[in-house]
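A.B. asks: Any chance you can model this:
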Amino acid sequence: MKKALLLSVVASTMIMAGGDIAPVEPVVEAPVEVSGWDFTGQAVLYYQTRDVWGNGSLFEQANLADGGNRVGNSIANAGIQLGAVNKDLFYGIGAGVELSGLGTLGLEEEIVNGTPQSAGDKNDAEITQVYLTYGIGNTSLKVGRQLLPKSLSPFAFSEGWNVFKNTFEAALLVNTDISDTTLVYAFVKRANSVFNLSNWSEINDDGVHMGTIQNKSIENLTLTGTWYYAPDMLVTEDVNVLWADAKYGFGSEYGLVLGLQGGVVMGPDDLGIAGVNDTTAFGAKIGGNFGMFDASLAYSSVDDGAVPIHNLGTGVKTPLYTQMIFNQNSIKLDSDTIVARAGMKALGGKFGIAYGYSDIGAGAYMPAVTGNVAGEGEYSELDLTYKTKVFNDSTTLFAGYVYQDDDRMDDTQNMLRFWARYNF
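C.D. replies: Predicted coordinates:
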């Protein structure tokens, strides 16, 4: 019987820093002899519209009229993704490949102004995954273009909010020889953009090394520590990221779980450059399930360091417990944030509501995009969502509404997002 432990099985059972605090027990299935290729695929329709902080209206096609100001922002995509995996090509070596195609179906000419994601041109495709795997004993290796989950790599992960997930060019090594302990090493070199899957760039010229250790020796307690090392990332100086996560399940009838997270992005202390200083962050979350309802409360605090607490591969989302649909730019630097969430199972799906409030300092993150302003302020966001599965669970439907209020802006912003995802 083959003794290879596939990387995909190990990664899916791990709970690492920055992930959901709900406890998930690892399940390692006995290796099974597999021959031939397994094929998978998904087709997606995706639509989003917002009123751009009062500079337009929902469902209006954006353009550069009205004196050069945008008067709306409606975007849409159609996508198809095909994948194939062979877990044993020969001598325990496996392989996987994935092709992602994105198009507009002509919608940008009549209904919307642009697309949320592309693969180069408006109608194009990109090889988003191609990798080799090998396992021996309790050690597995995966090398090539691949997905990296946030639970495994909290500062370089594949984001799932757009049409398709972005990927990384990396080598990933996992070992479970030590009882109740998982050891992970990764070398990450390049990542593609979550907005343009064909736009590949180096995270760091000399790559980024990641080491993670997780231990579950104590009942109901999961301890995880992660270290990133990026040599010469600041021209001639190294960058180190230390991130820790602890989750404790109280074992009550409501499944209450407490999560704590925190860490530091350490830049050079001897450069003497203004603004080049460490960034520290802390977060806490408690939540549980109450029959058909669930609820949680989360808090995060990030100081005014030089590097934001976010995904190094995309520069968009964060590993913080307080991450909502649209609030990332208000929480990742010089900000204190609190988020309350609740969910209810009804009408064949799940309704969700989340409210977040951020007290933003003068050193907050300021990306160079429309609608961002400098200075201190207060930010709040309301998310309303509904998600369900239909057609024998082969198709997932999502609808979301976001309301944003930033007192540094002249107006509020409303956003609607809809998508349908069919798996085959």
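
A.B. asks: C-alpha only now, for contacts and for neighbours.
C.D. replies: Will do.

A.B. asks: Does anything pack onto whichever strand or helix holds Glu126? Which helices or strands?
C.D. replies: Here Glu126 is covered by strand 124-136, with elements defined by DSSP states H and E. The contact analysis (3 or more CA pairs under 8 Å, 6 or more residues apart in numbering; DSSP states H and E) places strand 124-136 against strand 93-103, strand 139-146.

A.B. asks: if I look at the nearest residue to Gly83 once chain neighbours are set aside, how far off is Glu126?
C.D. replies: By the measure of CA to CA, 6 or more residues apart in numbering, the closest residue to Gly83 outside its immediate chain neighbours is Glu98, 4.2 Å from it. Noted for Glu98: a distance of 9 Å to Glu126, by CA to CA, to the nearest Å.

A.B. asks: Please state the offset of stretch 355-363 from the chain centre?
C.D. replies: 21 Å (CA atoms, centre = their mean, to the nearest Å).

A.B. asks: Let me fix that, I meant to ask about stretch 309-319.
C.D. replies: Relative to its parent chain, stretch 309-319 has a centroid offset of 8 Å by CA atoms, centre = their mean.

A.B. asks: and for comparison, fold this next one:
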Amino acid sequence: MKTKLSMVVLAAIGMVSLGNAVELKTTGEAVLYYQTVDTGANSDLFQKADSAANIGLRVNVAGDLGNDFGVGLEGVALGTLGLEKNLVSATMQTAGNSGNLNDTAISQAYITKKIDNTTLKLGRQVLPASVSPLAFSEDWNVFANTYDAAVAINSDLPDTTLVGAWVSGNGDKARSNLVGGAVQGGAYMVTAVNKSVKELPITASYYALKDINGADSGDAIWASTKVDAGLPVSLALQGGQISPSNNLKDTNAFGAEIGAKVDMFDLGLAYSSVNNGALGVVNTGGVKTPLFTQMVANEGAIANDADTVVLKASTAVGAGTLSAGYGMTSAGTTSATVNDSQELDLVYSFKALGTDMLLAYVNASSDVSGAEDDNIVRFVSRYNF
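C.D. replies: Take a look at the predicted model:
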């Protein structure tokens, strides 16, 4: 059914383009993604059984259809180029539910319509965390997950942008899987971004959640701001609450982050605190959190019943930027980990051979007696066109 629908959309775009001389813009990227993990015991870095890889191609076609209508279509192809025969045993992402390592999927297919100061966007699309902090597209994997959504953006009010949406299925690890996170039935969302005070822009979101794990429904609020007063030190704040039905305990979260530039270094200190509510503070359509303390792999430790501090630093090195982060999480007795944990991230982002490359090393440890550290090495190369 998905293939048939995709062919119909492609044919429709082609006919509109030919019949009305519509100019369509094509963009995309080619990606090589490799990750290996050492979790101790019989695990080891660069061992086939502990490594995963993908070769991916993403092509996006978008254009103006006239009369304030627009259209967009994006397809992805994900495969391994046979790497599973010698170097890896798994993939980071799959395209579809066929079980094949090499497959394709339609990751975006939407129509837009502008009416005065309101823009409507209907279909499968990317949702940015800046306006949808609890249901957003995550870009850490080969390709970002997308959502079936109906979105309305209005700018009638002075210095204010209003966003209303119905958010439904998403695709993450398996791109055609239309459920994810803790919410199975979708969500209504309203977000307001106000910049009346230039130095103190505020973003606030409300979600009405359907079919939460363990509950019939629920509500969530989330707000954030970043003080931009021209001071040497920047300050950002965030906080929210997730309230499931069925008399389940509310989840409350707070976060703060300060940053400063000292000589050649950009420095940061982030803090988050989440109580032991029934649900974790996690992207309802993915795996990451919106918390300032989110690192490469610590989402399981920080999302519920945990206090976390993260130190950050970055500086230009050679053709790129070297970033380092060290996080410490103190877990409560009901947290998913039930143990204090630490994570060290070293990430080097650079340009080489006409591509954007990323090389990352992660060391994660905990205070579990006898437990060995987890080590992750990740390499990503992206060619954008």
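
A.B. asks: just to revisit the earlier point, what lines up with the residue nearest to Gly83 of structure 1 in structure 2?
C.D. replies: Correspondence of Glu98 of structure 1 to structure 2, assessed by TM-score structural alignment: Glu74.

A.B. asks: Please tell me I have it right and its match contacts Arg58.
C.D. replies: Yes. With contact defined as CA atoms under 8 Å, Glu74 of structure 2 and Arg58 form a contacting pair (7.1 Å).

A.B. asks: if I pick Leu260 of structure 1, what's in contact with it?
C.D. replies: Counting by CA atoms under 8 Å, 6 or more residues apart in numbering, Leu260 of structure 1 touches 245-247, 282-285.

A.B. asks: Let's see that with 6 Å instead.
C.D. replies: Leu260 of structure 1 sits next to 245-246, 283-284 when contact means CA atoms under 6 Å, 6 or more residues apart in numbering.

A.B. asks: Can you report how many residues neighbour whichever residue in structure 2 pairs up with Ala76 of structure 1?
C.D. replies: The alignment partner of Ala76 of structure 1 in structure 2, by TM-score structural alignment, is Ala53. For Ala53 of structure 2, the count of nearby residues is 27 (other CA atoms under 10 Å).

A.B. asks: Please tell me how far the residue nearest to Ala53 of structure 2 when sequence neighbours are not counted sits from Met92 of structure 2.
C.D. replies: Of all residues not flanking Ala53 of structure 2 in the chain, Tyr34 sits nearest, at 4.3 Å (CA to CA, 6+ apart). From Tyr34 of structure 2 across to Met92 of structure 2, the span is 8 Å (CA to CA).

A.B. asks: again, but for Gly325 of structure 2
C.D. replies: Remark: distance between Gly325 of structure 2 and Met92 of structure 2 (CA to CA) = 23 Å.

A.B. asks: quick check, Val9 of structure 1 in a helix?
C.D. replies: Yes. Per DSSP: H, G, I helix; E, B strand; the rest coil, Val9 of structure 1 lies within a helix segment.

A.B. asks: That one maps to what in structure 2?
C.D. replies: Aligned partner of Val9 of structure 1 by TM-score structural alignment: none.

A.B. asks: what's around Val9 of structure 1, how many residues?
C.D. replies: 14.

A.B. asks: Assign Phe143 of structure 2 to helix, strand or coil.
C.D. replies: Per three-state DSSP, Phe143 of structure 2 ends up coil.
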